[in-house]
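S.K.: Sequence plus the predicted model coming up.
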Amino acid sequence: MHAWPASEVPALPGQGRDLRIHDTATGGLVTLDPGPVARIYVCGITPYDATHLGHAATYNAFDLVQRVWLDTKRQVHYVQNVTDVDDPLLERAERDGVDWVALAEKETALFREDMTALRMLPPQHYIGAVEAIPGIVPLVERLREIGAAYELEGDIYFSVESDPHFGQVSNLDAAAMRLLSAERGGDPDRPGKKNPLDPMLWMAAREGEPSWDGGTLGRGRPGWHIECVAIALDHLGMGFDVQGGGSDLAFPHHEMGASHAQVLTGEFPMAKAYVHAGMVALHGEKMSKSKGNLVFVSKLRRDGVDPAAIRLALLSHHYRADWEWTDQVLQDAVARLARWRSAVSRPDGPPAGTLVEEIREALSNDLDAPAALAAVDRWAARQEQDGGTDTGAPGVVTRAVDALLGVAL
């Protein structure tokens, strides 16, 4: 599966700062110090209802992570999956009377278009669950061989008790885990499971549903968590720098994935930091596919909204915050974009060297994008009020905003 084209990232004078970011597993800020190549895995979409602003906010956060790393003169090895076979996708295809493969391909193509418009840097490896199946099957077989998996009516489950570190990503108690498991794709009430929290690794073929040859596992399809584990281990290995996604993935998805990988390899942890973006609401409720209260990037673009304004709207909220999309949020972003473009359109302006460092400082401090925007606002206000004589300043600001914030002026 191919990703989307990369926009050029301008080089800035000097060098960026190492990133301090909130780690869900420890509950505090950690300073990431990758080697020459920083490694990040971000969980991708299940391709229906793409791309809503909740998606966009999440991928914007991890785009900033990449930009901070690139500014430190590191390379970035970024991997993202597409869950192109799963119960919700099949249910949507059945509801709409369309082929599930066609639905997945259509929505993935739309996602690519939106990511391109928003100037999100693409992953080096963009892998669908279906194409990952040949690598998934041996992992499930291995887990069964070492006693970390068991069969139940043809389905294969992972035993969470096989991982002594289980629970150390989300740090939730058993009751909270059970509740979230039921809400987020698990089956804690299924009779016969060794532990209600045990997640499915391999679902035996069901009549009328797609299935693949699973070798000794029989025909079927992979569970949700093992999909990402197979892709991450194949392309990044253990101990990569950041495992990212929305806050609703901390449990069960990232918790279970970490346990799968740790039992398979005998190494801990799977990732150095588990980083989660907040949720976006509309009319007082979190945007969700089940509720249908979604605002789509493609619809905004069709309505003539500049993608740079959409991106500024996302950047105006701290990535970990839960926030609400309103018409005012968009209007403020459109106005900010106009002010910035007016400010850099002049032949000279106030010196901007300190501005670059202000943006770097803000982003290195747990991706504080609102503080970075405020710094640019201050420079634009000085430009509007007093102007300046530095002929290089508008170009410096334009390149810094592009390189570090992904906004084209």
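M.R.: Perfect, thanks for sending it. What you are looking at is a predicted structure, and each value in this text was computed from that prediction instead of being measured.

S.K.: Please make it C-alpha for all contacts and neighbour counts, starting now.
M.R.: OK.

S.K.: is it true that R311 touches D402?
M.R.: No - when contacts are counted by CA atoms under 8 Å, R311 is not listed as touching D402 (11.4 Å).

S.K.: okay, these two: which has more neighbours?
M.R.: Taking neighbours as other CA atoms under 10 Å, R311 and D402 compare with R311 leading, 24 against 20.

S.K.: Name the nearest residue to that one, ignoring sequence neighbours.
M.R.: L118 (6.3 Å; CA to CA, 6 or more residues apart in numbering).

S.K.: and stretch 238-257, how far apart are its ends?
M.R.: With CA to CA, to the nearest Å as the measure, stretch 238-257 spans 12 Å from end to end.

S.K.: Buried residues, that stretch. List them.
M.R.: Within stretch 238-257, the residues scored as buried using 16 or more other CA atoms under 10 Å are 238-247, 249-257.

S.K.: tally of neighbours for the residue nearest to R311?
M.R.: Counted with other CA under 10 Å, L118 comes out at 24.

S.K.: Just list the residues touching it, thanks.
M.R.: 307-308, 310-311, 406 (CA atoms under 8 Å, 6 or more residues apart in numbering).

S.K.: you'd agree A149 is up against L139?
M.R.: No - the pair A149 and L139 fails to qualify as a contact (CA under 8 Å) at a distance of 10.6 Å.

S.K.: More neighbours: those two, which one.
M.R.: Between A149 and L139, A149 has the larger neighbour count (other CA under 10 Å), namely 23 against 19.

S.K.: measure the more buried one to A281 for me?
M.R.: Counting by CA to CA - A149 and A281 are separated by 38 Å.

S.K.: what's the answer for D366, then?
M.R.: When D366 is compared with A281 (using CA to CA), they lie 22 Å apart.

S.K.: next one: F251
M.R.: 20 Å.

S.K.: Likewise for D189?
M.R.: Between D189 and A281 the computed distance is 30 Å (CA to CA).

S.K.: Between those two, which is the more surrounded one?
M.R.: Per other CA under 10 Å, whichever of D189 and A281 has more neighbours is A281, with 20 against 13.

S.K.: any idea which helix or strand carries that one?
M.R.: strand 280-282 (DSSP states H and E).

S.K.: before we move on, what about P188?
M.R.: Counting by DSSP H and E, P188 is part of no helix or strand.

S.K.: what's the neighbour count on the residue lying closest to it once chain neighbours are set aside?
M.R.: Nearest non-adjacent residue to P188, counting by CA to CA, 6+ apart: P196, 4.2 Å away. Neighbour count for P196, taken as other CA under 10 Å: 20.

S.K.: take the one below as the second:
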Amino acid sequence: MLKVFNTLTRTKEEFKPLTEGKVRMYVCGPTVYNYIHIGNARSAIAFDTIRRYLEYRGYDVTYVSNFTDVDDKMINQARADGITVGELADKYINAFMADTGALNIEPATVNPRATENIPEIIAFIAKLIENGYAYEVNGDVYYRAKKFAHYGELSDQNIAELETGASQHVNDEELAVKEDPIDFALWKAQKLSDEISWESPWGQGRPGWHIECSVMSTKYLGETFDIHGGGQDLQFPHHENEIAQSEAKTGKKFVNYWLHNGFVTVGQNDEKMSKSLGNFVTVHELLQHVDARSLRFFMASTQYRRPIRYTEENLVEAGNVLQRMQNTLDDIAYRLNDSTTSVSSPNLATRLDAALEQFTTVMDDDFNVQNGLTVVYGMLRHINQEITKAQVDKEQLTRFVTEFKKIMLIFGIEFKDQDTHLDAQVADLLWQRDAARDEKNFAKSDEIREQLKEMGIVIEDTPQGTRWKRIDD
């Protein structure tokens, strides 16, 4: 039974999708004015891992993740770069696709852009005004936060405290026009003539940040859907405001399960990585010198709600673990192709059955990937012992490889198959070396080893015979 931690209720709950066998899921995407840093990538990887596990469990997942392609940061950056907001957005959306593709993040079912949904946004805001939840002032439209009875519940915040905090951070001009300091913008009037804008019932302007996700999530997933995800920093105000907007318009529950991933931290003080703090590393930069699979595995191997401490050492260790996994798969490939007769091993079959069941059990506990990997590592240790035996159960080894690859795909990791093809010259040299070893002619054996090495082939002598590997594998 799958259980997930619901941020709204602060408890683990049994996961029951609205439609049996189907999951509708929305995850907040990036504001595309720069390359994503690994804090952004953490969210994309965490929810891709969750999506992949849901698919592994047999669910049909509709996964929607947006691009915020118009806001103050976009306007300021485009102005600084001397290009349009649209050109800026296209550049960094393409970069996002390239970076997430390198990290083997599955493409979303839909990647809607705010600027492609302006008519829907305007209609949504008009309905909020009609329902009494929003009001217009000088071309701006604000949401009456206090009117929504459940405001503050997602982030577990007190309205009075929110009001006091907001009054200290809102400028005098906004305070003068807002009915309440905690009211937030749904539509922003055009301030300068070069600002991107659209015609609306309230004049030229553009949408606020929060409204776009309410519009696009409900457009593609329905007025109520299963899972909404994002970083912990989005709980307030972004997700809080999404709930208020959406439920005020529809009168229905917006989302059944709220999931939030932990931060990526850096440095001795474990500071949150963010662009505002200037302590971030972009994925684009990192992939110039770091193996993408190692970065993906490092980020995916921590349970989504826990923080991740980013260090170069952790990336190296992730790469080492993946190499050990690849070595085991290569060893299995040799045993499956050797000349020994396969034997039946009921004990191995039973162990594999138990491991697969245990993996599902621990992963069903709020996607506990660390415990899931503990099961995988235990099975790998046992397999490594099995393949050293004189005879092996080739059927069960084949089954292990199939199930192992399915599991590792949950983490976004794919493994290459061992190249077992040899040209005639290399095959003949390997035969000559084996013959030399049988004749105790170790000088000739070593000479052939060096000749093979110059040809890009390294060899290893094992109890099951001579193994070879291409140096570039």
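M.R.: Looks like it came in fine. Computed from a prediction, not measured in an experiment: that's the story for all the values here.

S.K.: Tell me how they score on TM after superposing.
M.R.: Here the TM-score for the pair of chains, by TM-score structural alignment, normalised by the length of structure 1, is 0.88; 388 aligned residues with a CA RMSD of 2.3 Å.

S.K.: Could you give the residue range in structure 2 aligned to the strand holding A281 of structure 1?
M.R.: Aligned by TM-score structural alignment, strand 280-282 of structure 1 falls on residues 264-266 of structure 2.

S.K.: ok, average deviation of that stretch from structure 1?
M.R.: Superposing on structure 1 and averaging over aligned pairs (mean CA distance after the TM-score superposition for structure 1), stretch 264-266 of structure 2 comes out at 1.3 Å.

S.K.: chain center to that stretch, what's the gap?
M.R.: 16 Å (CA atoms, centre = their mean, to the nearest Å).

S.K.: Which residues does the helix or strand harbouring A175 of structure 1 contact?
M.R.: Applying DSSP H and E as the criterion places A175 of structure 1 in helix 174-183. Residues outside helix 174-183 of structure 1 that contact it (CA under 8 Å, 6+ apart): 187-188, 196-197, 251-252.

S.K.: What's the match for S155 of structure 2 in structure 1?
M.R.: Match for S155 of structure 2 (TM-score structural alignment): S170.

S.K.: Likewise for T311 of structure 2?
M.R.: Per TM-score structural alignment, T311 of structure 2 is aligned with T326.

S.K.: coming back round to it: mind listing what's buried in the helix holding A175 of structure 1?
M.R.: 177-178, 180-181.

S.K.: now those as JSON lines including distance to A204 of structure 1?
M.R.: Output for the buried residues of helix 174-183 of structure 1, formatted as JSON lines (distance: CA to CA, whole Å):
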{"residue": "M177", "distance to A204 of structure 1": "25"}
{"residue": "R178", "distance to A204 of structure 1": "23"}
{"residue": "L180", "distance to A204 of structure 1": "24"}
{"residue": "S181", "distance to A204 of structure 1": "20"}
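
S.K.: in the stretch 201-350 of structure 2, which spans are helices?
M.R.: Using DSSP state H, counting those that start in this stretch, the helices of the stretch 201-350 of structure 2 run over residues 209-221, 240-250, 283-286, 292-300, 312-337, 346-363.

S.K.: Likewise for the stretch 51-200 of structure 1?
M.R.: 53-71, 87-96, 100-117, 129-145, 174-183.

S.K.: For A273 of structure 1, which of those helices is the nearest?
M.R.: A273 of structure 1 lies closest, by CA to CA, to one member of the helices of the stretch 51-200 of structure 1: helix 53-71, at 12.1 Å.

S.K.: R144 of structure 2 and Y133 of structure 2, how far apart?
M.R.: 5 Å.

S.K.: Next: L221 of structure 2.
M.R.: 23 Å.

S.K.: between these two, which one's more packed in?
M.R.: A direct count of neighbours by other CA under 10 Å for L221 of structure 2 and Y133 places Y133 higher, at 21 against 17.

S.K.: Surely the more buried one touches S246?
M.R.: No - in this structure Y133 of structure 2 lies outside contact range of S246 using CA under 8 Å: 10.8 Å.

S.K.: Quickly list what's touching both of these two.
M.R.: By CA under 8 Å, 6+ apart, no residue touches both Y133 of structure 2 and S246.

S.K.: For the equivalent of I413 of structure 2 over in structure 1, which residues are in contact?
M.R.: Residue correspondence to structure 1 (TM-score structural alignment): I413 of structure 2 is matched to V407. Contact analysis of V407 of structure 1 by CA under 8 Å, 6+ apart lists 119, 308, 311-312, 401.

S.K.: hmm, 7 Å instead?
M.R.: By CA atoms under 7 Å, 6 or more residues apart in numbering, the residues touching V407 of structure 1 are 308, 401.

S.K.: same deal with D241 of structure 1?
M.R.: 34, 38-40, 271-273.

S.K.: Let's see which of the residues you listed end up in strands.
M.R.: 38-40, 271-273 (DSSP state E).

S.K.: wait, which of those residues is closest to D322 of structure 1?
M.R.: Distances from D322 of structure 1 to those, taken by CA to CA, are shortest for A273, at 20.2 Å.

S.K.: Quick check: that closest one touching V242?
M.R.: Yes - using CA atoms under 7 Å, A273 of structure 1 is in contact with V242, at 5.0 Å.

S.K.: Let me know the helix or strand that L29 of structure 1 is in.
M.R.: Applying DSSP H and E, one finds L29 of structure 1 within strand 28-31.

S.K.: Which residue of structure 2 sits opposite the residue nearest to P188 of structure 1 in the alignment?
M.R.: By TM-score structural alignment, P196 of structure 1 lines up with P181.

S.K.: Give the equivalent position in structure 1 for R293 of structure 2.
M.R.: R293 of structure 2 maps onto A308 in structure 1, by TM-score structural alignment.
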